[in-house]
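1. take a look and give me a structure for this.
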Amino acid sequence: MPSLKLDTIDKKIIRLLQADGKITVGELSEKVGLSPSPCARRVRLLEEAGIIKGYAALIDQSKVGLPISAFASIKLERQSEENLDRFGEAVSGWPEVVDCYLMTGQRDYLMRIVTSDLESYERFLKDKLTRLEGVASIETSFALVQIKRSEALPIA
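-> All right, here's what the predicted structure looks like:
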């Protein structure tokens, strides 16, 4: 994947695409001050460099029947490479886990899990998370209200 140094136009393209992934090349080119062909070329280069990883629709989780966001802090018995790999592989296959981070500090992982209700979270916990070898402890907190959520990075 080629390395790419971002200039002012590239950054503007990224900001505009983060705000509206469905914007047409024509609209995008107008807003950044390029003709459509060079603008499309820049977008393609941003994609090839891995800066633009893909395009997705942002879904309201409550409106699709998944109003519960649980944040689980996980401590492993040992941070061995085997335990880390096993945990990462398992979590990657669980659709309820929408975010997962290897952390510094007291806990090893922080995950955001979405479910339809508390019973569904309990099933996830009992059927998946607690059965995973190497997990020493789990602490869960539930979100009451989402104040802010953004996929847009603060590109200056």
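
2. going forward, measure contacts between C-alpha atoms and count neighbours the same way
-> Noted.

3. look at the residue most central in space within the chain and give its secondary structure.
-> The centroid of the chain falls nearest to residue 99 when counting by CA atoms, centre = their mean (5.5 Å). Here residue 99 is recorded as strand under DSSP: H, G, I helix; E, B strand; the rest coil.

4. how about the contacts made by it?
-> If you count contacts by CA atoms under 8 Å, 6 or more residues apart in numbering, residue 99 has them with 111, 112, 113.

5. the chain: helices as residue ranges?
-> In the chain, the helices defined using DSSP state H lie at 8-19, 25-32, 36-48, 81-92, 118-127.

6. can you list these in JSON lines and add distance to residue 139?
-> As requested, the helices of the chain are exported to JSON lines (distance: least, CA to CA, whole Å):
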{"stretch": "helix 8-19", "distance to residue 139": "33"}
{"stretch": "helix 25-32", "distance to residue 139": "45"}
{"stretch": "helix 36-48", "distance to residue 139": "38"}
{"stretch": "helix 81-92", "distance to residue 139": "16"}
{"stretch": "helix 118-127", "distance to residue 139": "11"}
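
7. and of the ones you listed, who's closest to residue 59?
-> Comparing those against residue 59 with CA to CA, the closest turns out to be helix 8-19 (14.4 Å).

8. okay, the angle between that closest one and helix 36-48?
-> Helix 8-19 and helix 36-48 meet at an angle of 70 degrees, taking axes from the mean of the first three to the mean of the last three CA atoms, to 10 degrees as the criterion.

9. sequence B follows; please return its structure for comparison with A:
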Amino acid sequence: MDGYDRKILSLLQADARHTNNDLAERVNLSPSQCSRRRQRLEEEGYIKGYAALLDRDRLGFGLVNIITVTLATHNPDNARRFGELVSRLPEVQEAHALTGEMDYILKVVTSDLKALSEFVNSVLLPHESVQHVKSAIVLQTLKETGSLPL
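-> Just a heads-up that it's a prediction; the model follows:
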């Protein structure tokens, strides 16, 4: 990984629609060199994929919710069951295991308060692995990015 690779990655994470010729011009490489580097970065897993960024509000997901979860028991099977639940839920955009008081924190999108209530009361709380849930509604997003500081 050198400076050219980092420049390519930086440009692609800002806009994955860059053509190979555009990337080559911006990083001062020939198109063939740039193409080989990009392919290598993909093959080695530095580039995991390409995706479109969608407008959450325009698509009807007006609420962003932060939900903390405490498991009923702390054993590998219970953690696995919770992980399987979370992986099946399209509303869950992020899920992180934590140290400290709470076991997991989830970033969940819903259309409205009713949908949030349904998600918490009908999906999370009844699940056998879950003991306790706390939810908070995001009032304002100050920063949201998936970009790495290259």
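
10. and the TM-score between these chains?
-> Once superposed, chain against chain, the TM-score is 0.97 (TM-score structural alignment, normalised by the length of the second structure); 150 aligned residues with a CA RMSD of 0.8 Å.

11. if we can go back for a sec, include distance to residue 133 of the first structure and mean neighbour count when you put the helices of the first structure into CSV, please.
-> Output for the helices of the first structure, formatted as CSV (distance: least, CA to CA, whole Å; neighbours: other CA atoms under 10 Å):
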stretch, distance to residue 133 of the first structure, mean neighbour count
helix 8-19, 39, 16
helix 25-32, 49, 16
helix 36-48, 38, 16
helix 81-92, 8, 14
helix 118-127, 12, 14
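
12. ok, which of those helices comes nearest residue 135 of the first structure?
-> With CA to CA, the closest approach to residue 135 of the first structure among these belongs to helix 81-92: 8.4 Å.

13. okay, and the closest one goes to which residues in the second structure?
-> Alignment of helix 81-92 of the first structure against the second structure: residues 76-87, by TM-score structural alignment.

14. mean distance, that stretch to its aligned residues in the first structure?
-> Stretch 76-87 of the second structure differs from its equivalent in the first structure by a mean of 0.6 Å after superposition (mean CA distance after the TM-score superposition for the first structure).

15. any idea which residue of the first structure is furthest from its center?
-> Max distance from the centre of the first structure (CA atoms, centre = their mean): residue 35, 32.4 Å.

16. now which residue in the second structure aligns to that one?
-> Aligned partner of residue 35 of the first structure by TM-score structural alignment: residue 30.

17. and residue 101 of the first structure, by the same measure?
-> That one, residue 101 of the first structure, aligns with residue 96 by TM-score structural alignment.

18. that match against residue 105, yeah?
-> Yes. Counting by CA atoms under 8 Å, residue 105 is a contact partner of residue 96 of the second structure at 5.4 Å.

19. the more surrounded of the two?
-> residue 105 (19 against 12; other CA atoms under 10 Å).

20. residues contacting that one?
-> For residue 105 of the second structure, the contacting residues are 66, 67, 68, 69, 95, 96, 97, 98, by CA under 8 Å, 6+ apart.

21. the fifth one and residue 72 of the second structure, how far apart?
-> In other words, residue 95 of the second structure. 17 Å (CA to CA, to the nearest Å).

22. which one's more surrounded, the two?
-> Under the criterion of other CA under 10 Å, the comparison of residue 95 of the second structure against residue 72 puts residue 95 first, with 17 against 14.

23. for that one, which non-adjacent residue is spatially closest?
-> With CA to CA, 6 or more residues apart in numbering as the criterion, residue 95 of the second structure has its nearest non-adjacent residue at 4.5 Å, and that residue is residue 106.

24. how many neighbours does the equivalent of that neighbour over in the first structure have?
-> Per TM-score structural alignment, the equivalent position to residue 106 of the second structure in the first structure is residue 111. Residue 111 of the first structure has 20 neighbouring residues, counting by other CA under 10 Å.

25. likewise for residue 72 of the first structure?
-> Residue 72 of the first structure: 22 neighbours (other CA under 10 Å).

26. right, I'll call it a day here.
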